[in-house]
Every structure is written in structure tokens, then in C-alpha cells.
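>>> Make a model of this:
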Amino acid sequence: MSSSDQQPAPPRLAMPELLIGIGLLACAGAVAWQTLAIPVSPLYSKVGPTVFPYITMTGMIVLSMLLILAAVRGGWQPQEEKETPTDWKAMGIVVAGLVANLVLIQPLGFTAASVIMFVLVCYGFGSKHTLRDALTGLILALAAYFGFARALGVNIGAGFIENQLNTVIDAIIATLRG
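Prediction:
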């Protein structure tokens, strides 16, 4: 039998990719569990406080199923990427950024904790532009904070920065109302 008569080997299960898919599915389960704990007032008609968490959960489930399917089919990484060694230092810096956000959000507030996380994650991905990353993180964090706090009325962790800006905004609004 010649080599052209042989069938290609079936794809092997890509275990790291499978674990990522299963981990994302577990996160979707945590989102569902926490969303079910949100009290919903009967005053809400169709759109209440659980709509966006359920949309997020649904997206996470779809993505996790696609990741698991890709893992069963051999994974989504090309062979060259699979052979690249893991940069543990970079991964440690990214994880440090995520942990810093969790630890600092209560004492410093959402914005400061998010900027620190953003800078560390950018650095972990190879950025050497700390000032630019901090300014970008600040803009994104303030937009997220005020989007939740002012537009939706949800406090996601006001700290010194948020309190100072809220004071300025309230003074401007009071002056305009005159």
C-alpha cells in the first residue's frame, strides 16, 4: 500500500483548548447562578436587571460550546503555536492585574483599580507605553463607571476619583438648573 492510500490520522483531542471551553462554560454557570439571585421587582415590564446578565450568559454558553467543539476537532491553534513555549512571566503579570483589580476595587474604587489592571494586562501583553495605557484605561474605566452609575443607576464601586467627579458633575448640574 502506498502512502497516498493512507487516510489522514483523525484529529486528536486538544486538552488545553477543551479545558478553556469547559472553564468558560463553568463561568457561564456562575453567571446564571448569580443572575438568579438578583431580586426582580414586579414593576419591571420586559427589561429588568437580569436581561444583560442573561445575554452575557447565553453568549458565554455559545462560545464555550464552539471552543469545546474546536477542541474535539483537534483545537484551534496551528501546530506552530502549540510548539511555542508559554511565557509564564507575561501570564503572571496579567494574572497579577486581574488579582489587583479584585483586591483594590473596594479600597480604591472601580476607576483606580481598573486602570491598574489595564496597565498590568497591557504590560503582560508586551506594551511598553505605560502612560498611554494608563490614560486609555482611565478613559475606558470612567466611561464604564459613569455608564453604570449615571445611566443605569448601578454603583459598581465608587472611590476617591468617582466621588470627586460626582461632586463636580452635581455642582455643574445644580448651577445649570440655577
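>>> all contacts plus neighbour counts: C-alpha atoms, from now on.
OK.
>>> ok, and the closest non-adjacent residue to the residue positioned nearest the centre of the chain?
The C-alpha lying nearest the average C-alpha coordinate of the chain belongs to L98 (Cα atoms, centre = their mean; 9.6 Å). Using Cα to Cα, 6 or more residues apart in numbering and skipping residues adjacent in sequence, the residue nearest L98 is M117, 5.9 Å away.
>>> What segments of this protein are helices?
15-36, 51-72, 79-82, 88-108, 110-124, 130-146, 160-177 (DSSP state H).
>>> Enumerate the positions of the fourth one that are buried.
Of the residues in helix 88-108, A90, I93, V94, V95, A96, G97, L98, A100, N101, L104, I105, L108 count as buried by neighbour count, 16 or more other Cα atoms under 10 Å.
>>> got it, and stretch 107-114?
L108, G109, F110, T111, A112, A113, S114.
>>> from these, which is closest to L19?
Closest approach to L19 among those (Cα to Cα): S114, at 27.2 Å.
>>> wait, the closest one sits on A141?
Yes - using Cα atoms under 8 Å, S114 is in contact with A141, at 6.1 Å.
>>> Pull up the gap between the residue nearest to L98 and R12, please.
Distance, M117 to R12, by Cα to Cα, to the nearest Å: 36 Å.
>>> For the comparison step, fold the sequence that follows:
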Amino acid sequence: MTRINHNQVLAVILGLFSIVYLWMAFQIPTFPIPRPVDSDAFPKALGSAILLLSIFLFFEKAGEKTIEVEDKGHVGFSFTSPRMQVVVTSVGVLAYAFLIEPLGFVLASSLLMFLLAIYYGYRAWLTNLATTLGIVLSLYFVMTRAVGVHLPPGILPF
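So this is what the prediction gives:
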């Protein structure tokens, strides 16, 4: 008898979630005016991606990959522990949610990406800044100009 591993349990849960999510995405009404990207496109793409990734996760071999963790010899509180990384990232996303309206999409997103990259250990400041601004500005202009989505401009003039 084959035993199911943790990845497979998680894959089944995510797969079921994605099926329900896709069902709800297909209930979104389309606009009568034709658009290149309708309001249901992103939820359908996201649900499909989650379903596909959950299938990949189900068939992944569990237990063969190990991650080496360096023991720094101290016990107690650490900003680099996995639990603390979840807390810091969650606080960052929460701060982002509160700052996106007053600062705007570009500044708030750039600040979040730049600071999280530094927190996770990427120390090339100039490359980090250029990459962050390139991604955020590209996303901003595609969403506002091509797709027609309103994103908060904040204190920037565009």
C-alpha cells in the first residue's frame, strides 16, 4: 500500500481550492462592451495556474530534496528564522496595504520589493533598485495604459 505524503495532502487541498475558485471565476459576468482583457481573465488564469501547480506538487517526490541550514550556534530569537521571515513578510504586506493609497502603487510597491529583497539577503543595492523600479514601472504602465486598470498614483504626478 502506498502512503500519501505531506506534499500530496497539500496538493489535494490546493487542487480542491483551485477547482472551487475556478468555478467562481466562471460565474463572473462579462461586460457587454468588448474588451481585450475582461474582468474574468485574471481570476481564470490564477485558478488555472493553481490547479496546474497543485498537480505538479502531487507528483513531486517528497523527502528527496533537503535544504542545508547553517547553525549559527545561538538559541532564541533570530530575525532570519523561517517563522520570523513569515512575520516580517506579513507585516510588510500589511504596511503595503495601508501605504498603497497615500504613497501610490509605484512607491509602495517599490518600497515593499526593495526592502524585502534586502531583508532576504540581496545586498547589491543598485541592481536591486533597478530591478525593482523596472518591474514596478512596467507593471504600472501595462496595467494603466494597456489594460485600463486604475492604480493609485499617490504623490507621483503620473
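>>> who's more crowded, M117 and R12 of the first structure?
Set side by side, M117 of the first structure and R12 show more neighbours around M117, with 25 against 11, by other Cα atoms under 10 Å.
>>> Tell me who's in contact with whatever residue of the second structure lines up with the more buried one.
Matched to the second structure by TM-score structural alignment, M117 of the first structure sits across from L112. The neighbourhood of L112 of the second structure, defined by Cα atoms under 8 Å, 6 or more residues apart in numbering, consists of G92, V93, Y96.
>>> Still touching in the first structure? Go through those.
Mapping the contacts of L112 of the second structure onto the first structure (both residues aligned by TM-score structural alignment, their matches' Cα atoms under 8 Å) leaves G92, V93, Y96 still in contact.
>>> what residue of the first structure matches up with the second one?
Counting by TM-score structural alignment, V93 of the second structure corresponds to L98 in the first structure.
>>> Could you measure from its match over to T84 of the first structure?
24 Å.
>>> got it, and L13 of the first structure?
Distance from L13 of the first structure to T84 of the first structure, by Cα to Cα: 18 Å.
>>> More neighbours: which of these two?
Comparing L13 of the first structure with T84 by neighbour count (other Cα under 10 Å), the higher total belongs to L13, at 16 against 8.
>>> List the residues that contact the more buried one.
Shown in contact with L13 of the first structure (Cα under 8 Å, 6+ apart): A71, V72, R73, G74, G75.
>>> Which one (most neighbours) among those?
Among the contacts of L13 of the first structure, A71 has the most neighbours (other Cα under 10 Å), with 23 neighbours.
>>> surely it meets I22?
No - using Cα under 8 Å, A71 of the first structure makes no contact with I22, being 10.3 Å away.
>>> what residues are shared contacts of these two?
Residues touching both A71 of the first structure and I22 by Cα under 8 Å, 6+ apart: none at all.
>>> on that earlier part again, now do the residue nearest to the centre of the first structure against P107 of the first structure, distance only.
Per Cα to Cα, L98 of the first structure is found 15 Å from P107 of the first structure.
>>> before we move on, what about A71 of the first structure?
Counting by Cα to Cα - A71 of the first structure and P107 of the first structure are separated by 41 Å.
>>> Ok, L140 of the first structure next?
Using Cα to Cα, L140 of the first structure is found at 20 Å from P107 of the first structure.
>>> do V62 of the first structure as well
V62 of the first structure is 36 Å from P107 of the first structure, by Cα to Cα.
>>> what do you get for G92 of the first structure?
Relative to P107 of the first structure, G92 of the first structure is positioned 23 Å away (Cα to Cα).
>>> Trace P42 of the first structure over to the second structure, please.
P42 of the first structure maps onto P32 in the second structure, by TM-score structural alignment.
>>> burial of its match, as a residue count?
When neighbours are counted by other Cα under 10 Å, P32 of the second structure comes out with 6.
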